[in-house]
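**Student:** structure, please.
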Amino acid sequence: MASVINRSDTPRSPDPAIRRRGRLQLLLILLLTLGPMALATSMYTLKFWVPESRNYHGEMIGNGQGRAALGVSSDEQRWQLLVTAPNGCDGDCQQLVYLARQLQIGLGRDASRATHALAVGQPVDTAYATRLQREYPQLQRYTLNVPTYTQGAEGNGAAQLWIVDPHGNLVLRYDPQVKGKDVLTDLRHLLKLSNIG
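**Tutor:** You can find the predicted model right below:
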């Protein structure tokens, strides 16, 4: 018995217009998925279209330095407002210590997530040490290793205020002339974004 070939069972080649449309759809899908990744990689490596504006007021420390790079040994597990003064605690240092305490109080309900501390390279005078014990009972005090501090910090020996995260990483640095409102804004923003500390 001879088999009858049914012409409807033979495969047909697709219409060239349908084939072009399918290829175009595939290219669009690939472009939409891989295009943004390629653009972001190019922007990062070639440093173009990088925004110049910023929303923080201090100097960002983005190189992975920790407290140890400043010559401060501490195992604090909360956010920290750290005042450093390699040449003793002069007027600028004392103002930053006061500011650090006020900033912690200014955090309100988040005040328990942060501490304030002082690290000095030389002992403070007796009168100021007494004042610190009386007026700043929660102030943590550390000895600053001056040679390590000189290598790890900028600022030619002036007092500085640092925001340190709960892992001990330096986040932002401020000069003595900083406005408290600016630091408080930065610290609140960091605490809002952070799930640690």
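
**Student:** can we go C-alpha only for contacts and neighbour counts from here?
**Tutor:** Fine.

**Student:** can you check which helix is longest in this structure?
**Tutor:** Counting by DSSP state H, the longest helix found in the chain is helix 16-46.

**Student:** buried sites along it?
**Tutor:** Residues of helix 16-46 include none that count as buried (16 or more other Cα atoms under 10 Å).

**Student:** one more to put side by side:
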Amino acid sequence: MSNRIKLLLLMILMAAPVMASWSMHLFKVGIPEQQTAKGDLLPELPPLAEWPLDWQADGRWWLVMAADQECAAVCDQQADKLWRIHRALGREAERVFRLRAGGDDALPGEVAEAWTGLPPEGVEPGKAWIVDPQGQVVLAYQADVEPGDIHRDLMRLLRINQDQGR
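**Tutor:** Model prediction:
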């Protein structure tokens, strides 16, 4: 009799995690609602190749910011922030390039491209985006975002995608 009880207890012990996870899924209890990315994930923006810029995806990750003549102070602060983030990437910095869309002045190591038409809807001066090697906008950031948030998101993307952007 004691062998049967031991077997029954062992079966209950083995089935408990499956039953617990099934009940969590069914009743939506205890499921973490944690957000990993600090930026807006997959914003509704066209790929960078469709922006009115003389730019083409070249297999690299890009930190992109929009600029124009009216946002001189904010855009300069954002450009400096992205430059510092780029420097903080360390040895991964060679996989990421910076693009100032709609700007004339470029910081060292930054590419500045003037608009050849009207910017897409949702592209506002001072905002920043992370663009993948295929030219798709992955994450969007407001001008007041903390640099550490962009850095963590970018490092996570680079770590997950080791083979892209090399």
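
**Student:** let me see the TM-score of these two.
**Tutor:** After superposition, the two chains reach a TM-score of 0.70 (TM-score structural alignment, normalised by the length of the second structure), with 139 aligned residues with a Cα RMSD of 2.8 Å.

**Student:** quick one: the helices in the first structure?
**Tutor:** Counting by DSSP H, the helices of the first structure are 16-46, 91-106, 126-135, 146-152, 180-193.

**Student:** would you check the span in the second structure matched by the last one?
**Tutor:** Mapped onto the second structure using TM-score structural alignment, helix 180-193 of the first structure spans residues 147-160.

**Student:** please enumerate residues in contact with the matching stretch?
**Tutor:** 37, 38, 39, 81, 82, 85, 88, 89, 92, 130, 141, 164 (Cα atoms under 8 Å, 6 or more residues apart in numbering).

**Student:** and what of stretch 150-169 of the first structure?
**Tutor:** Here stretch 150-169 of the first structure makes contact (Cα under 8 Å, 6+ apart) with 64-67, 69-70, 75-87, 89, 92-93, 96, 100, 170-176, 187, 196-197.

**Student:** pull out the buried residues from those.
**Tutor:** 66-67, 69-70, 76-87, 89, 92-93, 96, 100, 170-176, 187.

**Student:** just flag the most distant two among the contacts of stretch 147-160 of the second structure.
**Tutor:** 81 and 164 (24.1 Å; Cα to Cα).

**Student:** out of the contacts of stretch 147-160 of the second structure, who's the most crowded?
**Tutor:** residue 130 (26 neighbours; other Cα atoms under 10 Å).

**Student:** what's near enough to touch the most centrally placed residue in the first structure?
**Tutor:** Residue closest to the average C-alpha location in the first structure (Cα atoms, centre = their mean): residue 171, at 4.7 Å. Shown in contact with residue 171 of the first structure (Cα under 8 Å, 6+ apart): 60, 61, 62, 162, 163, 164, 165.

**Student:** got a markdown table for those, with distance to residue 140 of the first structure too?
**Tutor:** Putting the contacts of residue 171 of the first structure into a markdown table (distance: Cα to Cα, whole Å) gives the following:
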| residue | distance to residue 140 of the first structure |
| --- | --- |
| 60 | 24 |
| 61 | 22 |
| 62 | 25 |
| 162 | 14 |
| 163 | 14 |
| 164 | 14 |
| 165 | 15 |
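
**Student:** residue contacts, the residue mapped onto residue 101 of the first structure from the second structure?
**Tutor:** Aligning on TM-score structural alignment places residue 101 of the first structure opposite residue 83 in the second structure. The contact partners of residue 83 of the second structure, taken as Cα under 8 Å, 6+ apart, are 98, 107.

**Student:** and residue 23 of the second structure, how close does it get to residue 17 of the second structure?
**Tutor:** 10 Å (Cα to Cα, to the nearest Å).
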